[in-house]
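Engineer: Sequence isn't available, so here's the structure alone:
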């Protein structure tokens, strides 16, 4: 078998937009074909391969990158709180510094990337997309966070569905002067990765991280601020997410939801949220920098606003 080809005869550098895979839910054969192509590409990637990022020439999301984050590989594990039980986990990851610059100030988080040992279940499971790479909605939400740190001063914050990095929530924890930050995902592999990442960053507050299933959430605490990036595309989970938001959000709190239109999935979320009692404010131009990045991409024939451009929704109860 030609090792430069995947199981469908595609070149190993073939670019696959996973957002498109999720968009065409009715075309089952096309979805299956593309998923298997992603699986084949991931499974045969060398363990030292770069993560999908704005600087990765062959990233599966390079068209949808807004170049807001820079990545730098760290050749020494940046251990801030060494604990014996995490030593093996540190070694199983390649470490990167994710940084962004806002108004002349640099912000960064050290992120561990699991070496490429994905199984079919990892890639094709319901809530595993966050294990593949950092998607544009998390990228733009992280930039939004760093541009509006005052929103989090003395606030309790939770990130829902933060994937393998929970990047936006960790930026809040490190720079937002929040009273507490909790980062979550529904997938244990993602949470394990974030727990290891937390050990390799310095925070002035305790950062909690745990598996959080929207459908089984039992409210014991409500948060001032909720962050959520690109969690709207699964129709079956939308009602659970909205109910989770309602139970998690304090009466005077606010949720910042970042997601592309992706067909009518964003509008359906807004409609169902308003039916539940939320007030939703849809903001297309929430950052001059991000907007200019978008305008620069409009001439790219592979760029599609509906799929690639994250929109901000501010969700409140009153």
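Structural biologist: Arrived safely. Just so it is clear, the structure is predicted and the values come from calculations on it, not from any experiment.

Engineer: can we go C-alpha only for contacts and neighbour counts from here?
Structural biologist: OK.

Engineer: just the helices in the stretch 151-300 of the chain please.
Structural biologist: Along the stretch 151-300 of the chain, counting by DSSP state H, counting those that start in this stretch, helices occupy 167-175, 188-198, 235-248, 265-276, 288-297.

Engineer: Please compare the first structure with the one that follows:
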């Protein structure tokens, strides 16, 4: 048997890291395992394609551009609603990680996934929010673990929410969020939109405790070490008294989601889980399950986000 086919998911993820840190060195082994690495990484290029997007520019195309500029691209998302409003997001180019990224992760006790790519669950969350825009009207909303902020920006641009906070615990990611808010200010109408650096284990957040009608997040339950912090943060931020809820779109990822829901229950919060929650998302999921090869390596457990609603 070829040794590539015997590789474990963890070893393949280490190869992803190696390829990102040393993009100029591609060994024969790397070439042979590229298919397996692509299968494990499950990047957004193989996502649900619910919101059309296109690359607008790659910053740093000119010979005089700085090394930092050459790491970014601007992507235009066209929202599938009346008027086809467009959002611009600046994001990191794939395979552009460096050691400084991981130094920051160690310093702040965070993960680096927000910089890797826009994850498929974020697009599903954004599409779900578009399809249920009425629930956000005149509400205060916060997105946790936002990455580049697509879902939060969609809510701000298309739902008439009164306030949208787009947060992440990684300071580098928050810089991207600030940039993306500034690039789309004209889209927000009367909605107040703000970036926030927010770590789930952060203390001293009394000024925002019991403040939000709706919390949204996508694919934030993978790392079990962060379950307790995320559950406590959700409990702290949900508005009381009054109706409020948290909307999470997360794949099962083995027992990770179930473990998180155990923690949610221990915090005294109520929850529900739905598998078929939107006809278009379900149709595309069923297509991948039944052989649509536009997403090689599609696995329900790791790729299809369930809808989790959490209430006080």
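Structural biologist: Looks like it came in fine. Just so you know, these numbers come straight off a predicted model, no measurement behind them.

Engineer: Tell me how the two chains score on TM-score.
Structural biologist: TM-score for the superposed pair, counting by TM-score structural alignment, normalised by the length of the second structure: 0.77. Supporting figures: 272 aligned residues with a C-alpha RMSD of 3.1 Å.

Engineer: related to what we said a few turns ago, out of the helices of the stretch 151-300 of the first structure, which is closest to residue 206 of the first structure?
Structural biologist: helix 167-175 (8.3 Å; C-alpha to C-alpha).

Engineer: rewinding a little: could you say which of the helices of the stretch 151-300 of the first structure is packed most deeply?
Structural biologist: Scoring the helices of the stretch 151-300 of the first structure by mean neighbour count under mean count of other C-alpha atoms under 10 Å gives helix 167-175 as the most buried, with a mean of 24.

Engineer: Find me the equivalent region of it in the second structure.
Structural biologist: Aligned using TM-score structural alignment, helix 167-175 of the first structure spans residues 150-158 in the second structure.

Engineer: Quick check: the matching stretch compared with the first structure, mean distance?
Structural biologist: Following superposition, stretch 150-158 of the second structure is found to deviate from the first structure by 0.9 Å on average (mean C-alpha distance after the TM-score superposition for the first structure).

Engineer: Check what contacts that stretch and list those residues.
Structural biologist: With contact meaning C-alpha atoms under 8 Å, 6 or more residues apart in numbering, stretch 150-158 of the second structure is reached by 87, 89, 122-123, 125-127, 129-130, 133, 136, 142-143, 146, 161, 163-166, 181, 187-189, 191-193.

Engineer: tally of neighbours for the residue mapped onto residue 264 of the first structure from the second structure?
Structural biologist: In the second structure, residue 264 of the first structure lines up with residue 255, judged by TM-score structural alignment. Applying other C-alpha atoms under 10 Å, we find 11 residues neighbouring residue 255 of the second structure.

Engineer: who's in contact with residue 255 of the second structure?
Structural biologist: By C-alpha under 8 Å, 6+ apart, residue 255 of the second structure has no neighbours at all.

Engineer: now with 10 Å?
Structural biologist: By C-alpha atoms under 10 Å, 6 or more residues apart in numbering, the contact list for residue 255 of the second structure reads 222, 224, 301.

Engineer: mapped onto the first structure, which of the residues you listed hold?
Structural biologist: Retained in the first structure by both residues aligned by TM-score structural alignment, their matches' C-alpha atoms under 10 Å are the following of these: 222, 301.

Engineer: Put together CSV for the contacts of residue 255 of the second structure, with distance to residue 259 of the second structure on each row.
Structural biologist: Converted to CSV, those look like this (distance: C-alpha to C-alpha, whole Å):
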residue, distance to residue 259 of the second structure
222, 10
224, 8
301, 14
